[in-house]
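J.: structure here, sequence nowhere to be found:
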């Protein structure tokens, strides 16, 4: 009799247990799925916060101060696709205590800069410098906190931000990589000033810290720590109206404003699965290729999806467009936002050779750069690690540039560049080393591109594989 009673109890409990088990699976799937979406949506601010935390944890620099690299960037700078042919100055700012002034110097006879000012979301506020808003005149750019309505004093350039945090990237241009030109570029960069608007009548001295010897690694961490960075910014910044749909999705993974983010072991395992799925998704989209630039079959592509470029230049104001997925891809391999892409600078990316094969660091390749490149400033080509999108570690140099006096030119003014683990015989000056154990990718930079560049009257050749030296 007891056996029959027990059997009846188990039969009655069975469906409930099965339902509970199914519900748990469904809720776990929700967390994992929302973690993927949160990663794709939040990668611009995580990218920003990783750089900021590297500054705070590894350098003397603080928010409102300037860190700079006192030589052309080498592999110790592990930011995403940086330019090793300019002197980098970077300042992180916060307007929680009021507007912040970025007082930028005018161009000089042998000195100029290209600058970009962005929010914590890396939404471009303005481009500055020789080909920026100020056209080389310099200016006092003022980043305003959300909701700021006070009138500014005459002579200040207002930049209204949706959030409190942000940063500026100031590239002090180089005449060459020679010591004298590097020192001149540093001296010029140190003419920029950062101070609160409230102290404009008597600005304090701007603090500069040289971080050239710091291993500055802000590459994306594809693990559960990604969500710690995301939570930090969510706690600091106000919600932007267009992003309020994410409030509940983030809550489901444990990120909620004014509450601690303390996922248990099980939730952390789901977040780890989610971030790995996001990594695979973004990588697959990047590997599928961006739209070609120079021709329909060119292996050189736009630096980002055209709809994203358009949306960022309009401050995401279009009613029927919000390319969050494309933004997620872009900030998985790059950082900074450019207000007027093509005015001061333009980039083209190549991840495959002419035959459509991925670049192999153990093989040798040649890039033919036709003469008379239509730029007002300079052009360069940089090799990056294909997986991390940062400069290839432990190599002597990362790029070749038209600023290099010793660059060997052909009789018609064109240049042949080589990429591979060893320099072809007699080609060392025009060679960029690669890691034979890793794949790589290339970025072509045009600073001050002219109309001829965008009319495609000048076309950059595809990269071809050549016999090993």
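T.: Perfect, I can see it now. Because the structure is a prediction, the values reported are computed rather than measured. Numbers count the residues shown, from 1 in each chain.
J.: going forward, measure contacts and count neighbours with C-alpha atoms only.
T.: OK.
J.: my guess is residue 155 contacts residue 138, does it?
T.: No - contact criterion C-alpha atoms under 8 Å: residue 155 and residue 138 do not qualify, at 11.2 Å.
J.: between those two, which has more neighbouring residues?
T.: residue 138 (20 against 9; other C-alpha atoms under 10 Å).
J.: can you count the residues close to the nearest residue to that one once chain neighbours are set aside?
T.: Ranked by C-alpha to C-alpha, 6 or more residues apart in numbering and with sequence neighbours excluded, the top spatial neighbour of residue 138 is residue 106, at 4.0 Å. When neighbours are defined as other C-alpha under 10 Å, residue 106 has 19 of them.
J.: for residue 150, same thing?
T.: 7.
J.: all helices of this protein, in order?
T.: 2-58, 179-189, 226-236, 246-252, 265-288, 306-313, 324-333, 451-454 (DSSP state H).
J.: and those helices as JSON lines, adding distance to residue 365 and mean neighbour count?
T.: What follows is these, written out as JSON lines (distance: least, C-alpha to C-alpha, whole Å; neighbours: other C-alpha atoms under 10 Å):
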{"stretch": "helix 2-58", "distance to residue 365": "31", "mean neighbour count": "16"}
{"stretch": "helix 179-189", "distance to residue 365": "30", "mean neighbour count": "18"}
{"stretch": "helix 226-236", "distance to residue 365": "36", "mean neighbour count": "19"}
{"stretch": "helix 246-252", "distance to residue 365": "45", "mean neighbour count": "16"}
{"stretch": "helix 265-288", "distance to residue 365": "20", "mean neighbour count": "18"}
{"stretch": "helix 306-313", "distance to residue 365": "29", "mean neighbour count": "18"}
{"stretch": "helix 324-333", "distance to residue 365": "22", "mean neighbour count": "21"}
{"stretch": "helix 451-454", "distance to residue 365": "24", "mean neighbour count": "15"}
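J.: try it against this one:
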């Protein structure tokens, strides 16, 4: 039988050749107001690339312990859940597997194993612009083993279509992978470890037994400097990152316009071409946009009662560059809602700040448990530390996988959220321990059912005791 071939997306980077580089005399004729307008638009377009680079360089180049010494195109499997005292609203639902994928030399093949019923995983990948690529997950593979090839913008070869279970193309040369494998039993990690052990990253040439392409030169990554990134120097980071992410055809006019300011992929930003007055004006614009990002992310997302509950897709942005950069500013790489929906609240049903001292209850009626294909969890956090609350009971969350919960005769479940241990045995079974001070709750639905995604289910209110 004749082998079929699938042509990958070809030479997207060639589009960069059409982006004109502006000269110093072009910038010399810019008025202050013109420079401010260009800087505002270019920064809104490029800020997400900088947010991505900050994560990228932290994980790979600054020796993050999460990477466990792994380099490009290697899985870094974290074998234990986050300790409860870890800040930044981490979770203990899954074990993380991280990776930084370099597609400059050739495509990378991601292999996943057969996964037993009741177990699950998802591999989320974000490109240089923070756009989420198609998932490789329990939902997309039906837990079957497979090989999935990730193809970057410079690849010009042919792929045997019947050799792979999926082809994912991207304009990004560097991809950040955030893998999560479900932790069903915190006392037995053998099942998620087996899934992690079955995951591989390999170059295409190793899979096809062909001669690998020539090695690509090492890249001189800019060291991260927070002060520089908050000033006009941010455009050096933007120019560097844009060289790893060729523009779409629809973006070429934007690139041509931004080049008048000096925003040109792969080129140093010519800050020295501007007067001190214009530099100060551009830096004021950057500060104003960052403040707007902060304000918009504070109010971002729909509300359901006093829950911030948004089932819209904030993992892919199209041409909404402001939303892309504002999202990356606060919550980089949000999940696609069909894979995970998160809700958060600091308030009870009457709008009062939740505290462990005052206590609260959350009741799920028998017919209104969170509808999921996988599972749900409710995790409690200390509002001061943004960490889970270390407690003698070692209970940091409750959910559909929690054993020993006490259900009422009508099938409902009432959770007790408070600092003091309940004396009633049933309430103790359903106790979510809290510090005395301010707290917040995060409800996570993994594999939400269509009724959630269609807006026909929302979390019940938190009732003050």
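T.: It's in. Quantities reported herein were computed from a predicted structural model and do not represent experimental measurements.
J.: tm score of chain vs chain?
T.: Overlay of the two chains. TM-score (TM-score structural alignment, normalised by the length of the second structure): 0.71; 403 aligned residues with a C-alpha RMSD of 4.2 Å.
J.: ok, back up a step: the residue nearest to residue 138 of the first structure -> the second structure?
T.: Superposed on the second structure with TM-score structural alignment, residue 106 of the first structure falls opposite residue 114.
J.: any idea how far the residue nearest to residue 138 of the first structure is from residue 75 of the first structure?
T.: From residue 106 of the first structure across to residue 75 of the first structure, the span is 31 Å (C-alpha to C-alpha, to the nearest Å).
J.: next one: residue 466 of the first structure
T.: For residue 466 of the first structure, the distance to residue 75 of the first structure - C-alpha to C-alpha - is 26 Å.
J.: out of the two, which sits in the busier spot?
T.: Counted by other C-alpha under 10 Å, residue 466 of the first structure and residue 75 do not tie: residue 75 has more neighbours, with 20 against 14.
J.: I'd like to know how far that one sits from residue 434 of the first structure.
T.: Taking C-alpha to C-alpha, one finds residue 75 of the first structure at 12 Å from residue 434 of the first structure.
J.: show me the common contact partners of these two, please.
T.: 392, 395 (C-alpha atoms under 8 Å, 6 or more residues apart in numbering).
J.: count the neighbours of the counterpart of residue 403 of the first structure in the second structure for me.
T.: Using TM-score structural alignment, the equivalent of residue 403 of the first structure in the second structure is residue 401. Residue 401 of the second structure is flanked by 15 other residues according to other C-alpha under 10 Å.
J.: what sits closest to residue 401 of the second structure if chain neighbours are left out?
T.: Counting by C-alpha to C-alpha, 6+ apart, the residue nearest residue 401 of the second structure is residue 184, at 6.6 Å.
J.: you'd agree the one you found is up against residue 400?
T.: No - using C-alpha under 8 Å, residue 184 of the second structure makes no contact with residue 400, being 10.0 Å away.
J.: looking at those two, which one has more neighbours?
T.: residue 184 (19 against 15).
J.: tell me the counterpart of that one in the first structure.
T.: Looks like residue 184 of the second structure aligns to residue 175 there (TM-score structural alignment).
J.: which stretches of the stretch 301-450 of the first structure form strands?
T.: 345-350, 359-360, 364-369, 375-385, 399-401, 415-420, 431-433, 439-449 (DSSP state E, counting those that start in this stretch).
J.: outside of the third one, which residues touch it?
T.: Defining contact as C-alpha under 8 Å, 6+ apart, one finds that strand 364-369 of the first structure is touched by 414-422, 460-469.
J.: can you list the buried residues in it?
T.: 364, 365, 366, 367, 369 (16 or more other C-alpha atoms under 10 Å).
J.: mean distance of that strand to its aligned residues in the second structure, please.
T.: Here the mean offset of strand 364-369 of the first structure against the second structure after fitting is 4.1 Å, by mean C-alpha distance after the TM-score superposition for the first structure.
J.: what do you get for the fourth one?
T.: If you overlay the two and look at strand 375-385 of the first structure, the average distance to its match in the second structure is 3.3 Å (mean C-alpha distance after the TM-score superposition for the first structure).
J.: could you do the first one as well?
T.: Overlaying the second structure shows strand 345-350 of the first structure at a mean distance of 3.3 Å from the equivalent residues (mean C-alpha distance after the TM-score superposition for the first structure).
J.: just how off-centre is that strand within its chain?
T.: In terms of C-alpha atoms, centre = their mean, to the nearest Å, the centre of strand 345-350 of the first structure is found 13 Å from the chain centre.
J.: next: the last one.
T.: Distance, stretch centre to chain centre, for strand 439-449 of the first structure: 14 Å (C-alpha atoms, centre = their mean).
J.: over to the shortest one?
T.: Relative to its parent chain, strand 359-360 of the first structure has a centroid offset of 22 Å by C-alpha atoms, centre = their mean.
J.: alignment lookup: residue 363 of the second structure to the first structure.
T.: Per TM-score structural alignment, residue 363 of the second structure is aligned with residue 368.
J.: and its match, how far from residue 311 of the first structure?
T.: 33 Å.
J.: same question for residue 268 of the first structure.
T.: Taking C-alpha to C-alpha, one finds residue 268 of the first structure at 34 Å from residue 311 of the first structure.
J.: again, but for residue 19 of the first structure
T.: Distance from residue 19 of the first structure to residue 311 of the first structure, by C-alpha to C-alpha: 45 Å.
J.: kindly report the same for residue 382 of the first structure.
T.: Taken as C-alpha to C-alpha, the span from residue 382 of the first structure to residue 311 of the first structure is 27 Å.
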